[in-house]
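Chemist: Build me a structure from this.
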Amino acid sequence: MMGEAATESTQELCRYIRDTWMTDGLWAPQAWCVFRKSIRTNNDVEGWHHALNKEAGAKSPFYLLLDVLHDAAKFVQVQVLLVSEGKLRRLRRRRMQTLEARLFRYWGEFEDGARSTDRLLRACARLLGNMDASMDV
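Modeler: The predicted model follows:
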């Protein structure tokens, strides 16, 4: 990557990535690499927060909020038990399932040699970001 950096600012970015994320030792690539890993969102937390606000109200007195949090904590214990017994599974939106399936397909094509690194990165950027729809994937 460093050899292909055309400008000084691009070379500086490459040095930063190499020094901070690849050779520093503080952050091993396994800690930050998301290749072949499921997409993680905070939708579960946002949903819980929305339900909590609905139950307690936005400007609840402290002791009312404590009661709501205590009830939520009891419910979490039940959920943990159900998950550990395989009786409760995470619900995922169809859009996220479709997006993740396409991402894993792109990764598979890359590993099989049917997709170049450049095409993989462009496809991932288009899929996960707001890239120009005319880009080749």
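Chemist: For the rest of this, base every contact and every neighbour count on C-alpha atoms.
Modeler: Fine.
Chemist: how about the host helix or strand of residue 80: buried residues?
Modeler: Taking DSSP states H and E as the definition, one finds residue 80 inside helix 62-84. Of all the residues in helix 62-84, those buried under the rule 16 or more other CA atoms under 10 Å are residue 65.
Chemist: Packing partners of it?
Modeler: Packed against helix 62-84 by the contact rule (3 or more CA pairs under 8 Å, 6 or more residues apart in numbering; DSSP states H and E) you find helix 43-56.
Chemist: Okay, angle between the helix it packs on and helix 62-84 too, please.
Modeler: On the basis of axes from the mean of the first three to the mean of the last three CA atoms, to 10 degrees, helix 43-56 is oriented at 140 degrees to helix 62-84.
Chemist: Second input sequence below; structure requested for side-by-side comparison:
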Amino acid sequence: MSLPFLPPEHIEDTFDRLDARAPEQLQPIMDYVYHTWIRSAVFPIDNWTVFMTSVRTNNDVEGWHNRFNTCVATRGPVPFYHLIQELYAEASDIPVQLRLVTEGKLQRYQRKKSRQIQGKLFNLWERYCERSLSASHLLKECAVVYGPPAQ
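Modeler: This next block holds a predicted model:
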């Protein structure tokens, strides 16, 4: 589950090493991951790795969805052509938003807990890039950061 935290060029080799160590009862899941993610024509590794990027969550998507719903809110179903106009207007804003983000003038709000997690991840990635952390240790540490709390 931590493979997306590796650089794309290291994912396949790391997966192969994990696959070689996996017990026989995990072979079906390893085959699934290999065929669905590692060797996929639909989902190339570059599209799903999050290495050195701010990780987006379902909350980011839900926030956009809620904001968009309030823009098109009506009593009852939204007329199709009204929805198309609103989606077009939303898409038209993307170049401006991209420029503002690139210039550092537009930022997203991020809760304290999410900022802390991002900070831990970037710290791990820096250590990995400096070669003071191996791939297996990076994966273990990312699992700790994103995994369920210890009980």
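Chemist: TM-score them against each other, please.
Modeler: Overall, the chain-to-chain superposition scores 0.63 on the TM-score scale (TM-score structural alignment, normalised by the length of structure 1); 130 aligned residues with a CA RMSD of 3.6 Å.
Chemist: re the thing from before, quick check: what element follows the helix holding residue 80 of structure 1 along the chain?
Modeler: As assigned by DSSP H and E, the chain's next helix or strand after helix 62-84 of structure 1 is helix 94-111.
Chemist: The helix or strand just after that next one maps to which residues in structure 2?
Modeler: Next helix or strand after helix 94-111 of structure 1 toward the C-terminus (DSSP H and E): helix 117-128. The aligned range for helix 117-128 of structure 1 in structure 2 is 135-146, by TM-score structural alignment.
Chemist: burial count for the closest residue to residue 97 of structure 2 other than its chain neighbours?
Modeler: The shortest distance from residue 97 of structure 2 to any non-neighbouring residue, by CA to CA, 6 or more residues apart in numbering, is to residue 106 (7.3 Å). Neighbours of residue 106 of structure 2 under the rule other CA atoms under 10 Å: 12.
Chemist: Please report how far the residue of structure 2 positioned farthest from its centre lies from residue 69 of structure 2.
Modeler: Computed with CA atoms, centre = their mean, the maximum C-alpha offset from the centroid of structure 2 is found at residue 75, amounting to 34.8 Å. For residue 75 of structure 2, the distance to residue 69 of structure 2 equals 12 Å [CA to CA, to the nearest Å].
Chemist: is it true that residue 51 of structure 2 touches residue 123?
Modeler: No. Distance between residue 51 of structure 2 and residue 123: 11.8 Å, which falls outside the contact criterion (CA atoms under 8 Å).
Chemist: If you count surrounding residues, which of the two has more?
Modeler: More crowded of residue 51 of structure 2 and residue 123, by other CA under 10 Å: residue 51, with 17 against 13.
Chemist: Could you grab the helix/strand/coil label for the counterpart of that one in structure 1?
Modeler: Using TM-score structural alignment as the criterion, residue 51 of structure 2 maps onto residue 35 of structure 1. State at residue 35 of structure 1, reduced to three classes by DSSP: H, G, I helix; E, B strand; the rest coil: coil.
Chemist: what residues are up against residue 35 of structure 1?
Modeler: residue 107 (CA atoms under 8 Å, 6 or more residues apart in numbering).
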